[in-house]
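**Student:** Here is a sequence together with a model predicted from it:
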Amino acid sequence: MKRNTPVFLEYTICFIKRGDEILLLNRESPSWMGRWNGLGGKIENGESPLECVLREVYEEAEIQLEHAECKGIVSWTKSGGSKGGMYVFVAELPEAIHYETPKKTDEGIIDWKEISWIIHPENRGVAAHIPSFLPKILEEDGRYEYQFVSKDGELICYKTIPLGEIY
């Protein structure tokens, strides 16, 4: 099933890859406080998802990306019917680029983490759904919606749906 209409969400997230590592942020505030997550945030009025993610990466990590590739969206439905979602992006830095970490910022601590560590099935230190979709966004060219449904904090359903143009 493909979407034929644009998707409008409030948030973005970016996974910056360098070799076999991803730059993550251990957030000091909700949501995902105390967990490692990608860089990103809320889309400002009049801003495209790409403009947002480029701005957020600069604000959070002082990295001026020229481009990030939209890999789809992550959506969730929680107990009680609350829904949310975000555009998910990937950017790649050459391995020769040095970015000193760990780095303390206003948002939390930024550090490079090995992909194998991020997606390890026993890792409880990353935002809960990242291990489910990170391998696909890093390895495949298509755009997908990664849908998560949880009840009382437990994941009860996860599916991946191919997308067409999303914004």
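**Tutor:** Noted; the coordinates are in hand. Keep in mind that this is a model prediction, so the values were computed, not measured. Numbering: from 1, shown residues only.

**Student:** all contacts plus neighbour counts: C-alpha atoms, from now on.
**Tutor:** Will do.

**Student:** Would you mind giving the secondary structure of the residue of the chain most remote from its centre?
**Tutor:** Most distant residue from the mean C-alpha position of the chain: residue 80, 24.1 Å away (C-alpha atoms, centre = their mean). Here residue 80 is helix, with the state taken from DSSP: H, G, I helix; E, B strand; the rest coil.

**Student:** ditto for residue 96
**Tutor:** coil.

**Student:** how deep is it tucked in, by neighbour count?
**Tutor:** Per other C-alpha atoms under 10 Å, the neighbour tally for residue 96 reads 8.

**Student:** another structure for you, compare them:
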Amino acid sequence: MTFTTSSSSSSPTKNNVQTNTTTTTQNASSPEPTYTLGIIRCKENNKILLINREIPPHLGRWFGIGGEIKTSIGSPIENLKIQTNEQTGLDLNNFKSRGILKWEIYNKPDIKNDNSSTTSKYEEKIHKIFHSNLKNLNIPVSGSLYIFTSDISITQFENYRTPLTYNKNLGILDWKNLDWCLNEFNYGIVDFLKFLLPNVFNCNENDLFIVKYHDLDLVETLHEPSEGNKVLP
């Protein structure tokens, strides 16, 4: 898989994420995604079901449903149905494919500042610790996942009371307003999920999302809509 990106005279920061729509070429040798992500919504009140994770990756942050694909189970969507039931107790059969998200994690560029050598050494140490522990954090330096969404009715929403700990090993489930999820001051939600939410319900299975990190900092996001798929504002 290859893609192009626009250049910038200054490096993007965590609070100034570079976002682009680019031309992307799908390479036949690109590996299939190994994870699923399910986003469950009640469209009638704009609520999203999230889980505050108690295990890595994304420890302590709000995220969607899903996990690693097991080929013994079958297709990605069959995996997600089982994962959803195991993680929430919900039995949903209306998931729609919304594309693929690919992530890449790079070493953060060295910060050269003669007036802050102590800070630079400290950050360099943190970066080394981070990358040496990526495996322990269960975060591959690159990978991809299938994105699916499911809309439930207001009746289903009212019958699924939260906050709820369904699977004590995973975390607390709760319905969150979409506006809350997208608030610029909300650092408690996984950053690439915040990137997906504005348009993901209008996407299809051929859409491609790419996110790039310098260590833990999200520095670039790209969305390549499939041909003929107009992304709504």
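**Tutor:** On my side now, so go ahead. Note that the coordinates shown come from a computational prediction; the quantities given were computed from them, not determined experimentally.

**Student:** Could you measure from the residue farthest from the centre of structure 1 over to residue 151 of structure 1?
**Tutor:** Separation of residue 80 of structure 1 from residue 151 of structure 1 (C-alpha to C-alpha, to the nearest Å): 8 Å.

**Student:** go on, residue 10 of structure 1?
**Tutor:** 22 Å.

**Student:** In structure 2, what residue spans correspond to strands?
**Tutor:** For structure 2, applying DSSP state E gives strands covering 2-3, 18-20, 24-25, 35-42, 47-53, 62-63, 65-68, 96-106, 142-152, 171-177, 208-214, 217-224.

**Student:** And those: which comes nearest residue 191 of structure 2?
**Tutor:** Residue 191 of structure 2 lies closest to strand 217-224 among those, at 7.3 Å (C-alpha to C-alpha).

**Student:** whereabouts in structure 1 does that closest one align?
**Tutor:** Aligned by TM-score structural alignment, strand 217-224 of structure 2 falls on residues 154-161 of structure 1.

**Student:** Would you mark the buried spots in that stretch?
**Tutor:** The neighbour-count check on stretch 154-161 of structure 1 (16 or more other C-alpha atoms under 10 Å) flags residue 160 as buried.

**Student:** Of the strands of structure 2, which is nearest residue 192 of structure 2?
**Tutor:** Comparison of those against residue 192 of structure 2 by C-alpha to C-alpha identifies strand 208-214 as nearest, at 7.0 Å.

**Student:** by how many degrees do the closest one and strand 142-152 diverge?
**Tutor:** Relative orientation of strand 208-214 of structure 2 versus strand 142-152 (axes from the mean of the first three to the mean of the last three C-alpha atoms, to 10 degrees): 130 degrees.

**Student:** List the residues that contact the counterpart of residue 153 of structure 2 in structure 1.
**Tutor:** Using TM-score structural alignment as the criterion, residue 153 of structure 2 maps onto residue 94 of structure 1. For residue 94 of structure 1, the contact set (C-alpha atoms under 8 Å, 6 or more residues apart in numbering) comprises 18, 19.

**Student:** what about residue 94 of structure 1, distance to residue 20 of structure 1?
**Tutor:** Residue 94 of structure 1 is 11 Å from residue 20 of structure 1, where distance means C-alpha to C-alpha.

**Student:** now swap in residue 31 of structure 1 and tell me
**Tutor:** Relative to residue 20 of structure 1, and taking C-alpha to C-alpha, residue 31 of structure 1 is found at 26 Å.

**Student:** next one: residue 81 of structure 1
**Tutor:** Per C-alpha to C-alpha, residue 81 of structure 1 is found 37 Å from residue 20 of structure 1.

**Student:** quick one: the lengthiest helix in structure 1 aligns where in structure 2?
**Tutor:** In structure 1, assigned by DSSP state H, the helix with the most residues is helix 49-61. The aligned range for helix 49-61 of structure 1 in structure 2 is 76-88, by TM-score structural alignment.

**Student:** what do you get for stretch 25-35 of structure 1?
**Tutor:** On structure 2, the counterpart of stretch 25-35 of structure 1 by TM-score structural alignment is residues 51-61.

**Student:** Just the endpoints, please. Distance across that stretch?
**Tutor:** In stretch 51-61 of structure 2, first residue to last residue: 8 Å (C-alpha to C-alpha).

**Student:** Please apply the same query to stretch 80-98 of structure 1.
**Tutor:** One end of stretch 80-98 of structure 1 sits 45 Å from the other (C-alpha to C-alpha).
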